[in-house]
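Asks: From the sequence below, what's the structure:
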Amino acid sequence: MKEVLIASFDMEVGGVERSLINMLESFDYGNYKVDLMLYRHQGDFMKLLPSKPNLLEEIPQYTTFRKSISETIKEGYIVLGLSRILAKVNTNYYHKRTKIAEPGYYQMQMMWRYTLPFLPKMEKEYDVAISYLWPHYFVAEKVKARKKIAWIHTDYSIIETDIEMDLKMWKKFDHIIAVSEACKNAFLAKYKDLESKVSVIENITSPEFIQKMSQEQLDNRMVNDKRFKLLTVARLSHAKGIDKAVKALRLLKDKGYTDISWYVVGYGGEEVKIKELIRQNNLDDNFILLGKKTNPYPFMKACDLYVQPSRYEGKAVTVTEAKILAKPIIVSNYSTAVSQIDNGEDGIICEDLSVESIAVEIEDLYKNEQLRNKFVDHNMTCNHSNVDELKKLYSLIG
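Replies: Reported below is the predicted structural model:
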């Protein structure tokens, strides 16, 4: 029986974490003994982890990545705290010089660059080590394995990273897995020398699990809301475009569509900014932040239209989940959108990434019940199960 390590950060509520749970639920434990390494045993999804993988104990130094610098220093990890400060200073300088939209990825890289020399290695050697969430430096540098595999969940044509540093890390892996063909192509546009290593394995989805979870009874304002209800499930971050959603709803309201409400399930660093944007646009009663929810599926089931206003995605797990729950769907025209939506068949891809194009498509679907029903019927009759995707992973494991 082959020994497999799967590593990720934690089990906070998010699309990557949901896809990890689905993969762990469906894994072949008859042929593989799986150790799960989470840097921190934290998050509402911890209770959804299946029992078959062996959850390893936390390694204290790695738990600091999800803690503040002050917490890290107070706990005695002074060098790690100082390394984080250095990463922050470096990133602030780089951000001022380059004006990049989202410096978080670059800062994460710098954090690993400066902390790596002070982080412990794992003693056990594995047949295969899988790093499920970027950055992959832990598995690349601190794990002994005969074969190493890394996952890509995002659109690399958009994010800013130190390419030379990243390339050194990627070369430590035997295989790199992208969650969609578009995601793979975006990655190879930046790292063309890695083409022989990259293959596509879609996020594992379990329609039975999602349908079952969607049956949970809701008792909140969304269920009792008689207006036309839009829903987005996403982190409150620049990438997910929730600010654009607020502005699109303002445009619709200005055109006289006062009976449309927009709900968002999620949390994140831009919550204060988005709340202020909602207030400035006088949408407190129309644009409602529901916060973090372990189970977003009853909210999905209750909506009239699912909207993904993201600026970029690898492959949005939530869009597939909305299909499983037979919802009409609109996605903004991020570069990987065509890998998820067959435009006009199971949903709509906006003309571009603008606020105006989101508002236009919402207006069109709001007025066109026949088209909404076409999308519902299409998504209801399709088979959205893709557990067979795991066979591709087993073939790479060997």
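Asks: From here on, just use CA atoms for contacts and neighbour counts.
Replies: Noted.
Asks: How many neighbouring residues does Arg250 have?
Replies: 22 (other CA atoms under 10 Å).
Asks: right, and it touches Asn281 too?
Replies: Yes: Arg250 is within contact range of Asn281, at 6.5 Å (criterion: CA atoms under 8 Å).
Asks: Now do the same contact list for Tyr297.
Replies: Counting by CA atoms under 8 Å, 6 or more residues apart in numbering, Tyr297 touches 210-211, 213-214.
Asks: Columns secondary structure and neighbour count on top of these, output as JSON lines?
Replies: Converted to JSON lines, the contacts of Tyr297 look like this (DSSP: H, G, I helix; E, B strand; the rest coil; neighbours: other CA atoms under 10 Å):
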{"residue": "Ile210", "secondary structure": "helix", "neighbour count": "18"}
{"residue": "Gln211", "secondary structure": "helix", "neighbour count": "16"}
{"residue": "Met213", "secondary structure": "helix", "neighbour count": "14"}
{"residue": "Ser214", "secondary structure": "coil", "neighbour count": "19"}
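Asks: Relative to His378, which of those is nearest.
Replies: For the contacts of Tyr297, the minimum distance to His378 (CA to CA) is 16.6 Å, reached by Gln211.
Asks: who's in contact with that closest one?
Replies: 297, 324-325.
Asks: sorry, back to before: list just the nearest of the contacts of Tyr297 to Pro135.
Replies: Closest to Pro135, out of all of the contacts of Tyr297 and judged by CA to CA, is Ile210, at 28.7 Å.
Asks: Out of all residues in the chain, which is the farthest from the middle?
Replies: Computed with CA atoms, centre = their mean, the residue of the chain farthest from its C-alpha average is Gly256, at 34.1 Å.
Asks: helix/strand/coil for it?
Replies: coil (DSSP: H, G, I helix; E, B strand; the rest coil).
Asks: Can you give me the distance of it to Glu363?
Replies: Distance of Gly256 to Glu363, given as CA to CA, to the nearest Å: 11 Å.
Asks: likewise Leu325?
Replies: 22 Å.
Asks: Of the two, which one has the most company?
Replies: Comparing Leu325 with Glu363 by other CA under 10 Å, the one with more neighbours is Leu325, at 21 against 16.
Asks: quick one more, to check against the first:
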Amino acid sequence: MKKKILFIINTMGQAGAETALIELLKKLQTMDDIELFLYVIIPCGELFEKVPRKVKILNKTYSKASLHSFLGHMIIAKELIYSFFYKLTGFKNCKLIIGNIKEQKAKGNKLQWDKLLWRLLAEGRPIRKDTYHMAVAYLEGAATYYLGDKVKAACKAAFVHIDYELAGYSPYMDRDCYKSMDRIYVVSKGVGEKFSKIYPQYRKKIRLFRNLLDRELIVEKADRGIGFTDDFDGIRLVSVGRLHYQKAYDLAIEALAKILNEGYKVRWYVIGEGKERSNLKKLIKKYGVREAFVLLGKKDNPYPYINQADIFVQASRFEGKSIAIEEAQILGKAIIASDCTGNAEQIISGHDGSLFSLNVDNLVREIKKLIDNPILRGQYEKNTKEKNFEDPKDMEDFLYLIRARR
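Replies: Reported below is the predicted structural model:
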């Protein structure tokens, strides 16, 4: 009999973890002894379109609309209202939410409301009646809570893609959901180290599983797309990622203003969408960089823009392991990135990119250095193209976990 494997994820929006999940599903669907299922907590997102044909989607209804579209916002609101009022999860978890707000504030970081809502959404989803050979929560938050509480499986695994310490999660909100996991897969060693600080009791469950990417497809899409259509002939900086506090675009805007004031001919293009758009537009106006800091929005094919960039910049406050950096490396770009969890494992500073401690002045310095030194930029590009991204041992452990259980 085929082994039934269930994957659970929060949404199917066009983001890094969702992209990596599609690639993993593609590999698994080629195996004759596996039957694949997918359940999405908020059943919305463009990447439903990319789900391999052999994967059975368990949501009764779902939408391929962007999470940032009007329809996407309506679906999110509907799911929250259903969970909060109909299933009463908001009232049941009121004490839990208040406690987590206090925890986030105590850490001194910006309050991340989305992390508070994942528990409510997970508890509002129905219990799965089927029993699976293996069930996998491919993202933190709701997917992992749902797996821990409402799914029956002989074997359970959870993926962690983010710096758990800085992302707004906490054991208080998690309610020991990782206790039932047989494996905890982390996308970088740094992610594993940060997770182990929060959950030292589960250190032995942790394994490394790096993101999967289709290298040939990325190169092909970069070559066949259009990319920039403006007539700008200066230095193009490109960043890719949702418009979120995590990505530190507020600092990027201020940095660009300083660079322009020193006479450099530069434009900075950001590919992605998110809730910070209105705030970023205010900052763009405040710093007088309307023409130079360009919010391109979401692009179905971002690769021509990355390919045509002079420098790729990833100035995040925190990461797990950036798929955007890996995509830029596949396309042979010179990269500047903040020295945070994940990024530090992807780039050897001074060899295939530059790492810096995140603040405006450091960001300005690194950008100017690569603009002023095209030979160094070329060396970074050459060394980046030679990188190897995947390790077959990651998949070996995952398949062992599937096949060792009867």
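Asks: Report the TM-score for the pair.
Replies: Overlay of the two chains. TM-score (TM-score structural alignment, normalised by the length of structure 1): 0.89; 390 aligned residues with a CA RMSD of 2.8 Å.
Asks: quick one on the thing from earlier: please say which position in structure 2 the residue farthest from the centre of structure 1 maps to.
Replies: Aligned counterpart of Gly256 of structure 1 in structure 2: Gly263 (TM-score structural alignment).
Asks: Then Lys301 of structure 1?
Replies: Using TM-score structural alignment, Lys301 of structure 1 sits opposite Asn307 in structure 2.
Asks: Show me the longest strand that occurs in structure 2.
Replies: strand 152-160 (DSSP state E).
Asks: show me where the stretch 151-300 of structure 1 has strands.
Replies: 175-178, 198-200, 228-233, 260-265, 287-291 (DSSP state E, counting those that start in this stretch).
Asks: Arrange the ones you listed in TSV, one row each, with mean neighbour count and distance to Leu80 of structure 1 as further columns.
Replies: Shown next, in TSV, are these (neighbours: other CA atoms under 10 Å; distance: least, CA to CA, whole Å):
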stretch	mean neighbour count	distance to Leu80 of structure 1
strand 175-178	24	29
strand 198-200	19	33
strand 228-233	23	34
strand 260-265	22	34
strand 287-291	19	32
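Asks: now for these, which one comes closest to Glu102 of structure 1?
Replies: Between these, strand 228-233 lies closest to Glu102 of structure 1; by CA to CA that is 20.4 Å.
Asks: what's the mean distance for the closest one versus structure 2?
Replies: Compared with structure 2 after the fit, strand 228-233 of structure 1 shows a mean deviation of 0.3 Å (mean CA distance after the TM-score superposition for structure 1).
Asks: so that strand aligns onto which residues of structure 2?
Replies: With TM-score structural alignment as the criterion, strand 228-233 of structure 1 aligns to 235-240.
Asks: how far out from the middle of the chain is that stretch?
Replies: Computed by CA atoms, centre = their mean, to the nearest Å, the chain-centroid distance of stretch 235-240 of structure 2 equals 19 Å.
Asks: How about residues contacting it?
Replies: Contacts for stretch 235-240 of structure 2 (CA under 8 Å, 6+ apart): 265-272, 305-306, 309-314, 324, 371.
Asks: how does it look with 7 Å?
Replies: 265-272, 306, 309-314, 324 (CA atoms under 7 Å, 6 or more residues apart in numbering).
Asks: Nearest to Tyr86 of structure 2 among those residues?
Replies: Gly272 (33.3 Å).
Asks: how close does whichever residue in structure 1 pairs up with that closest one get to Lys367 of structure 1?
Replies: Using TM-score structural alignment, the equivalent of Gly272 of structure 2 in structure 1 is Gly266. Counting by CA to CA, the separation of Gly266 of structure 1 from Lys367 of structure 1 is 28 Å.
Asks: can you check Ile73 of structure 1 too?
Replies: Counting by CA to CA, the gap from Ile73 of structure 1 to Lys367 of structure 1 is 56 Å.
Asks: So for these two, which sits in the more crowded spot?
Replies: Taking neighbours as other CA under 10 Å, Ile73 of structure 1 and Lys367 compare with Ile73 leading, 15 against 11.
Asks: Pull out the buried residues from whichever strand or helix holds the more buried one.
Replies: According to DSSP states H and E, Ile73 of structure 1 maps onto helix 69-74. Using 16 or more other CA atoms under 10 Å as the test for burial, helix 69-74 of structure 1 gives 69, 72.
Asks: Show me what counts as buried in the helix or strand following it.
Replies: Sequence-wise, the next helix or strand downstream of helix 69-74 of structure 1 (DSSP H and E) is helix 78-98. Using 16+ other CA under 10 Å as the test for burial, helix 78-98 of structure 1 gives 80-88, 91, 95.
Asks: next one: stretch 36-56 of structure 1
Replies: For stretch 36-56 of structure 1, burial by neighbour count (16+ other CA under 10 Å) applies to 36-41, 44-45, 49, 53, 55.
Asks: and if you look at stretch 339-350 of structure 2?
Replies: Neighbour-count burial for stretch 339-350 of structure 2, counted by 16+ other CA under 10 Å, picks out 339-344, 346-347, 349.
Asks: can you give me the angle whichever strand or helix holds Val16 of structure 1 makes with strand 228-233?
Replies: The secondary structure element spanning Val16 of structure 1 is helix 15-26 (assigned by DSSP H and E). Here helix 15-26 of structure 1 runs at an angle of 80 degrees relative to strand 228-233 (axes from the mean of the first three to the mean of the last three CA atoms, to 10 degrees).
Asks: buried stuff in helix 15-26 of structure 1?
Replies: 15-26.
Asks: so how far does it sit from its counterpart in structure 2?
Replies: Helix 15-26 of structure 1 sits 1.3 Å off on average (mean CA distance after the TM-score superposition for structure 1).
Asks: Contacts for that helix next, please.
Replies: In contact with helix 15-26 of structure 1 (CA under 7 Å, 6+ apart) are residues 11, 49-50, 203-206, 317-318, 387.
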